[in-house]
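Visitor: How does the following fold in three dimensions:
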Amino acid sequence: MRKEPARRAPGTLEAEVLGVLGNAAEPLTPAEVQAKLADDLAYTTVVTILTRLHDKGAATREKHGRSYRYHAVDDEAGLAARKMAKVLDGEPDRDSVLARFVTQLSDSDEALLRSLLRGKK
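Guide: As a prediction, the model looks like this:
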């Protein structure tokens, strides 16, 4: 009996691809991204992930022959922040959402957030 590989957490592949793009000195083709990934992903999967990152504004692309070369706009932290902002933008009562978010932070995360809001780290 063959065991199915474990499913990844949502966004894991995007974060891995974004990490590859972020560590590159120049824009990469999908084949170059595929070669730098630890997993044996299909080329079409890599193209799909790159297209999604481009559609989300997390990567730019430039025409390269019949394909594209991709470059990261954000790092993993930037992508997470972008997702959080998108969720917040979709909520009609931003005040309540932000208040609830802050009350659910750990003491250390709340202190860090307060420090960041004061312009310190």
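Visitor: CA atoms for contacts and neighbours, from now on please.
Guide: Will do.
Visitor: And the residue nearest the centre of this protein?
Guide: The centroid of the chain falls nearest to L79 when counting by C-alpha atoms, centre = their mean (3.8 Å).
Visitor: Spatially nearest residue to it (excluding sequence neighbours)?
Guide: Closest residue to L79 apart from its sequence neighbours, by C-alpha to C-alpha, 6 or more residues apart in numbering: A58 at 6.5 Å.
Visitor: Correct me if wrong: that neighbour contacts Y70.
Guide: No - here A58 lies out of contact with Y70, judged by C-alpha atoms under 8 Å, at a distance of 10.1 Å.
Visitor: So for the two, which sits in the more crowded spot?
Guide: Between A58 and Y70, counting by other C-alpha atoms under 10 Å, Y70 is the more crowded of the two (26 against 21).
Visitor: List the residues that contact the closest residue to the more buried one other than its chain neighbours.
Guide: Nearest-residue entry for Y70: R61, 4.4 Å, with adjacent residues in sequence omitted and distances by C-alpha to C-alpha, 6+ apart. Residues in contact with R61 (C-alpha atoms under 8 Å, 6 or more residues apart in numbering) are 27, 54, 68-71.
Visitor: One more, please, to line up against the first structure:
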Amino acid sequence: MRCLGELEAAVMQVLWEEPEPVKVRDVLERLDTGRSLAYTTVLTVLDNLHRKGWVQREMESRAYRYRPTRSREEAAARMLGQVLDASGAPEVVLGHFAASLSAEHARILRTALRERDG
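Guide: The predicted structure is shown next:
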């Protein structure tokens, strides 16, 4: 799973906010990018997201309905993992990350690590 471009991220935000799969037209109507977009532009973005594994699609009549393959939180966790993998020095990155955490976020991280370790 690769990181998202600006428009891809905006499309994913729309999909994560919708409880049911949506058509291209629905995504286009809900997008708030500050610029006018063509239907075909949103269709292309959704096709790219499908190819990258970010969304699933199902045919309904003659149009696809799209939905995310993972939650916003799962996607964020995977992207963090990719950043660590790409850094070449995950221990350094994690050290900087840990130092930057608020007390509350550090508590949440400690709890998650304890739960993981059983």
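Visitor: Could you report the TM-score for this superposition?
Guide: Once the chains are laid over each other, their TM-score by TM-score structural alignment, normalised by the length of structure 2 reads 0.67; 111 aligned residues with a C-alpha RMSD of 3.0 Å.
Visitor: Residue in structure 2 paired with V20 of structure 1?
Guide: In structure 2, V20 of structure 1 lines up with V14, judged by TM-score structural alignment.
Visitor: just to revisit the earlier point, confirm that the residue nearest to Y70 of structure 1 sits in a helix.
Guide: No - counting by DSSP: H, G, I helix; E, B strand; the rest coil, R61 of structure 1 is not part of a helix but strand.
Visitor: Which residue in structure 2 aligns with it?
Guide: By TM-score structural alignment, R61 of structure 1 lines up with R57 in structure 2.
Visitor: just A81 of structure 1 next, same as before
Guide: In structure 2, A81 of structure 1 lands on A77 (TM-score structural alignment).
Visitor: Any idea how many residues pack against that match?
Guide: Using other C-alpha under 10 Å, A77 of structure 2 has 12 neighbouring residues.
Visitor: Same question for T51 of structure 1.
Guide: Other residues within reach of T51 of structure 1, judged by other C-alpha under 10 Å, total 19.
Visitor: Same check on V11 of structure 2?
Guide: Neighbour count for V11 of structure 2, taken as other C-alpha under 10 Å: 23.
Visitor: just checking, it touches L31?
Guide: Yes - with contacts counted by C-alpha under 8 Å, V11 of structure 2 reaches L31, the gap being 6.8 Å.
Visitor: Contacts only, for whatever residue of structure 1 lines up with V42 of structure 2.
Guide: Under the alignment (TM-score structural alignment), V42 of structure 2 pairs with V46 of structure 1. The contact partners of V46 of structure 1, taken as C-alpha under 8 Å, 6+ apart, are 17, 30, 33-34.
Visitor: Secondary structure element holding V46 of structure 1?
Guide: Using DSSP states H and E, V46 of structure 1 sits in helix 43-55.
Visitor: That helix against structure 2, how far on average?
Guide: Mean deviation of helix 43-55 of structure 1 relative to structure 2 after superposition (mean C-alpha distance after the TM-score superposition for structure 1): 2.6 Å.
Visitor: Any idea how far that helix is from the middle of the chain?
Guide: Centroid separation for helix 43-55 of structure 1 versus its chain: 12 Å, with C-alpha atoms, centre = their mean, to the nearest Å.
Visitor: which residues in structure 2 form helices?
Guide: Remark: helices assigned in structure 2 by DSSP state H are 6-17, 24-30, 39-52, 72-87, 90-100, 103-117.
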